[in-house]
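> Okay, sequence plus prediction incoming.
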Amino acid sequence: MTESTPEESPQAASILSEARRRLAAGDTAAVLLELEARAGHEATDALLRDWWLAEARPDRAGPVLERLVGADSAEGWAARSAQALLAGDPGRAVEAARQAIRRDADCAAAYGHLGRALFNAGRMADAERCFAEAVRRDPDSAVARYNQGHLLRAAGRLDAAVAAYGEALARAPGLRAARFHRGITHSLAERPGAALADFQALLEADAADLEARLNAGLARQTLGDLDAAEADYRAVLERAPDHPLAWTYLGILCNEQLRTAEAVEALERALALDPNELDARRELANVFEKANRLDQAEAALAPALPAAAEHPGVVVDAARLKRRRGDAAGALALLDRIDPRGLPERLALEVQFERANALDRAGRYDEALSAVRDANRRAASGARRARIDRAAFPREVAGVRDWLAAGAPGIDSRGADSGAELCFMIGFPRCGTTLLDTILNAAEGLATLDERPTFERARAALEPNGQPYWSRRRPFPAADADAFRAAYRKAVADELGDRPTDRVVDKLPLRVLHAPLLAQAFPAAKFVVSLRHPADVVLSNLMQHYVPNDAYVHFDTLDDTVATYLDVMQLWAAIRPLLEGRLHLVRYEDLVDDPEAEVARACAFLGIDFDPAMLDPATRLAGRERVRTNSYEQVAESIYRRSAGRWRNYRDALMPYRDRLQPVLDEYGYSME
């Protein structure tokens, strides 16, 4: 039993004042040890009680509570309130806290415990008043400020919650719960950099803090540092192999990197450990949907559907699957059930892009354009955008243009490796390269590489100091050129794995910028360029929910998308003459109008046999784990024409750009009449 004597009060007040001073200075461990050594004294036990309750350590709080509850005092009744709350009885906890206040109306902790009990009873406004009273009566209490932060976060007032947690940390920087939950709140507010700083501080204090490690990984993933995020998740799993959230986050990361088999394995492991882990279930359905395995996606999501009313993310997933099945009206009916207010930013973005897709399929084009514009405005303020240099892609385009004007001093084309079996598929995003890629991938003796960073890895051999190759005005030494070719070959071999092939088609549309260098390095390589109606290209890029990179951040508005498209096409006009004799153009409209004839011509150019079975979706996707682009939905269907001329549905928005697009329209025989 805790002792409380009148003569102890001045001494206790002095001890508590000194303890708080040292806690504010960060001397946490030593102070807690000394207070534990004074076990049995009410004032110090009360501080320990509230500290360990805040830290969610019932194992440490329990013995302190047992000592305190024997006293018929405010602190004793506050302890009874805490015990009732731990037992899951908020009603009894409320009454005990009221008894504490009756014993001593000046006891700040009594108001704090009443606030906790009311909070758990769902009486938020009453709880907020109690926490404010606790802070008013004891403004130096770190735990009182922490409790305020918790309530404010639950109420969705994230900035105020962050401030309250910060006030708690100013009074006790060693209060782990305040720092951890401030990091969580920063994450909820879409501030992953600030969140990461809090989790890193916790890891500096305790490298074995698994929850801090897990959430640091999540913050890094949000920031786009995927390798570091994966290292964090695997570090958690090394210590706690049955941690369902760690498996969930690892699965989400693998899915983002299109490592489908690994994603499925991780997510199924998470669900085996916790069948109610909703994020794992959603992501597993997402993996299957992206892999065009719709039956499996629906089966994975089905157990979550009864809870859909409380989980907007489940509704979005269900709506997407309805749209994929051709039920745009059903998809919109589901999406209309979602209240967008208060949604996390990423989920709000997902809802808006899906709404735009469904509205487009339903023929409600003005609404679709409005939805996608709103989605792009949201995307433009996302956390990953802050890490991207918006000037990088225009700088690259201008740099390559200047390099060409200077005579393209690069690689001597007399190297031993001619690249005779190589073909580079280039163009502009959303021009039909993915459809053509999947068709050619079904050809005997040919393998395609779908947007893999082969050239991007190899170019480091030409840029040892980080200076882009196009900034040079003298050819590279033969040794550097050989190193580049060898690095490229290794990157291709790594991507092919054990796939046998006589010819490789390496597809990445915007690698069109670097076609001159590739043509120099591999003088016998071929190039396939995909073309599409400029207005369709602009519209399609505007409407994509892209993972942001240097180029895709310029597709948020029609103005920027048109400008970026024209910059690339003007550069292509300067590049095209350099590829004469090694170049084959494929118009998307011709491909979908007469796929057999167009694919036969492409096969003849590549020197391979055409088989009509290449056009069958099941054949061309057989053995292919995942289409890596936003065109994954379209290529899973039989070839259709609905995307050709789609721009006419948005004529009013696109016609103001006709004059700017006219040179490209004229060059390739298109019209906006």
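That came in fine, so what should we check first?

> CA only for contacts and neighbour counts going forward, please
OK.

> ok, the closest residue in space to residue 186 that isn't next to it in sequence - contacts?
Using Cα to Cα, 6 or more residues apart in numbering and skipping residues adjacent in sequence, the residue nearest residue 186 is residue 195, 5.0 Å away. For residue 195, the contacting residues are 182-187, 216, 219, by Cα atoms under 8 Å, 6 or more residues apart in numbering.

> Could you tell me which of those are located in helices?
Judged by DSSP state H, helices contain the following of the contacts of residue 195: 182-187, 216, 219.

> Doesn't residue 296 lie inside a helix?
Yes - counting by DSSP: H, G, I helix; E, B strand; the rest coil, residue 296 falls inside a helix.

> Which strand or helix spans the nearest residue to it once chain neighbours are set aside?
Closest residue in space to residue 296, ignoring its immediate chain neighbours: residue 288 at 6.1 Å, by Cα to Cα, 6+ apart. Secondary structure from DSSP states H and E places residue 288 in helix 278-290.

> want to try CSV for the contacts of residue 195, with neighbour count as columns?
Below are these laid out as CSV (neighbours: other Cα atoms under 10 Å):
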residue, neighbour count
182, 29
183, 29
184, 25
185, 26
186, 23
187, 22
216, 29
219, 27
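
> Second structure follows, compare the two:
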Amino acid sequence: MQPRLAEAVTAFQQGRLDRARELANLELKQNPDSAKTHHLLGLIECRAGRLTEGAEWLRRAVDAEPANVAFRVMLVRALIDSGKVDQALSVAAPPSGIDQSTLPLWHARAEAADSAGRREVAASAWRCVCALQPSDWRVWINLGRDLLALNRLDEAEEAYSRAVSLAPRNPDVIRQLGLVFERANKNAQLGELLDNAIASGVPRERLADILAVRELRSGRRSEAGKLLSAADPKEDPVRWHRLAARIADDQGDATQAFAAASAMNQALAHRDSWVARAAEYRSNLSRSTQSITPQWAETLPQFPSETRPLAFIVGFPRSGTTLLDTFLMGHPDIVVLEEKGLIAAAADEVGPPESLDSADPNALRHARENYLARLDDLTGRASCLVIDKAPLNMLHAPVIHLFFGGAPIMFVRRHPCDTVLSCFMQSFTPNLSTANFLDVRDAADFYDLTMRFWEACRSVLPLNVHTISYEELVADPERQLRAAVDFLNLPWDDRLLDHRQTAADRGPVANTSYEQIVQPLNASAVGRWRRYETQLEPVLPLLLEWASRLGYPT
């Protein structure tokens, strides 16, 4: 290193940023292509809070020495800190294979992917880190977290179990594995894990929140509340407040439950960014709805009917789609694909609804073929009826019509007030859709826009729709299910009614309904919103208007 540059580095390490910048600029005049000087200037500007300028200097260093892992890592961190997570992810692609020299970059790639909400990419990167640091329980925890977010519960359990084997008395590690057991409805394994941890000397107070989960699952609400109050909410504020909301709701305390749910949503990491992105998503949805006109519908291309049996379940989140698909899984001639994102991926390929009338036919054909190929991969080209279930596929109704005109679509409806309240009080992995549930006004606005889009599509497209009421499905499942299988042109089968056995046999559930579907049917969630009328007052006019339009008494 040149003497002047070495002096600049020393000044930077001592916090004398102005002197470090002055020396680095002098060095740059003499050696304008010095990657080390560019890198140092980037560090100086980032330390000074000028992240954009710092990232530009760091990028010059990476461009000069693309194989320099340290340079890449610092650029990735600067881009993450400046909110440019997609750019960070592209920079964090290791230039070579998986070896110890690239370990810091795999770390950075995983962190960038987590910041961007790219869970698949993050999980893949953390697997590489785990391969290079197999004895570090922290990286197994990071891998487990992303796998859990992807609803790959068996893999998440494996990762967390590995972490527990490395840190058997660490309360945080035990808690994470316990949450996987709870999420997978493995109550016996949860109890065994906690009992063994306490027997090995882990203080009960350090496991208070996960012990509270066990008590709540056992119906001991009061004891759950006492345990939770002993836990530190700062350790995981989202989880703590979500559990507090559940306990208060079970105890009938609407004021406390709603306050806890509000705190849960406020505590989400990067909340403001997600709220802004959700607002933009709603704006785009509103614009798409305006394009759904008879003239637009007349110009849409049409594909030949699909020969294999295919149907869809749609509905706003928390409307009862999971309960319906669990019932239908009991039929031997039905295979349900639960929230695999197949239609959403096809919609991403072909573009927004307003552009479908002018889309390239080859691009449309390619997207349809990709959908069917993925369908075959997941079902083994099953000869029975395949039901593609994803609630917000109702926003992809034009693509369903375009690719599979006339395919049966089961639309599940629930009272709008119960639906929006349930969305607000759930803790979702954030994405452009679920980020709308962080504020109850945003949730109601999203419901309104989604239903407007759905009704616009139904008014101009010949969709083959059968509507199922959540409330009626709970009250008289046989009547609703007989109508459903008749709509699907299938024979009746008594196994349809044993939803609890089907739920036990189906394995992990890929959404927030995992706990409810293994319970006996009850109407406790019907009309729950009436206990929250005060809290819902700002959005009641909008939601009750929809309730009236959907046929609910108001």
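Here it is on my side, so go on. Only a predicted model underlies this, so the values are computations on that prediction, with no experimental measurement involved.

> how about residue 239 of structure 2, what's its match in structure 1?
Under the alignment defined by TM-score structural alignment, residue 239 of structure 2 corresponds to residue 350 in structure 1.

> what about that match, distance to residue 635 of structure 1?
The gap separating residue 350 of structure 1 from residue 635 of structure 1 is 22 Å, by Cα to Cα, to the nearest Å.

> Comparing these two, which residue is more hemmed in?
Using other Cα atoms under 10 Å as the criterion, residue 350 of structure 1 and residue 635 rank with residue 635 on top: 22 against 17.

> Please pull up the equivalent of the more buried one in structure 2.
With TM-score structural alignment as the criterion, the equivalent of residue 635 of structure 1 in structure 2 is residue 517.

> these two touch, right, its match and residue 501?
No - counting by Cα atoms under 8 Å, residue 517 of structure 2 stays clear of residue 501, with 10.1 Å between them.

> how many other residues sit next to the residue mapped onto residue 395 of structure 2 from structure 1?
Mapped onto structure 1 by TM-score structural alignment, residue 395 of structure 2 lines up with residue 513. Neighbourhood size, residue 513 of structure 1 [other Cα under 10 Å]: 21.

> now residue 513 of structure 1, what's its secondary structure?
Going by three-state DSSP: residue 513 of structure 1 is helix.

> What's the separation between it and residue 602 of structure 1?
For residue 513 of structure 1, the distance to residue 602 of structure 1 - Cα to Cα - is 22 Å.

> what does residue 642 of structure 1 give?
The value you get for residue 642 of structure 1 to residue 602 of structure 1, if Cα to Cα is used, is 23 Å.

> So for the two, which residue has more residues nearby?
Between residue 642 of structure 1 and residue 602, residue 602 has the larger neighbour count (other Cα under 10 Å), namely 19 against 8.

> what does the strand or helix carrying the more buried one contact?
Assigning secondary structure by DSSP H and E places residue 602 of structure 1 in helix 595-606. Defining contact as Cα under 8 Å, 6+ apart, one finds that helix 595-606 of structure 1 is touched by 423, 436, 439-440, 526, 584, 586, 590-591, 609-610, 612, 615, 639.

> Which stretch of structure 1 lines up against stretch 412-424 of structure 2?
By TM-score structural alignment, stretch 412-424 of structure 2 lines up with residues 530-542 in structure 1.

> same question but for stretch 329-341 of structure 2, I mixed them up
With TM-score structural alignment as the criterion, stretch 329-341 of structure 2 aligns to 441-453.

> Pull out the buried positions in that stretch.
Across stretch 441-453 of structure 1, burial judged by 16 or more other Cα atoms under 10 Å covers 441-443, 446-453.
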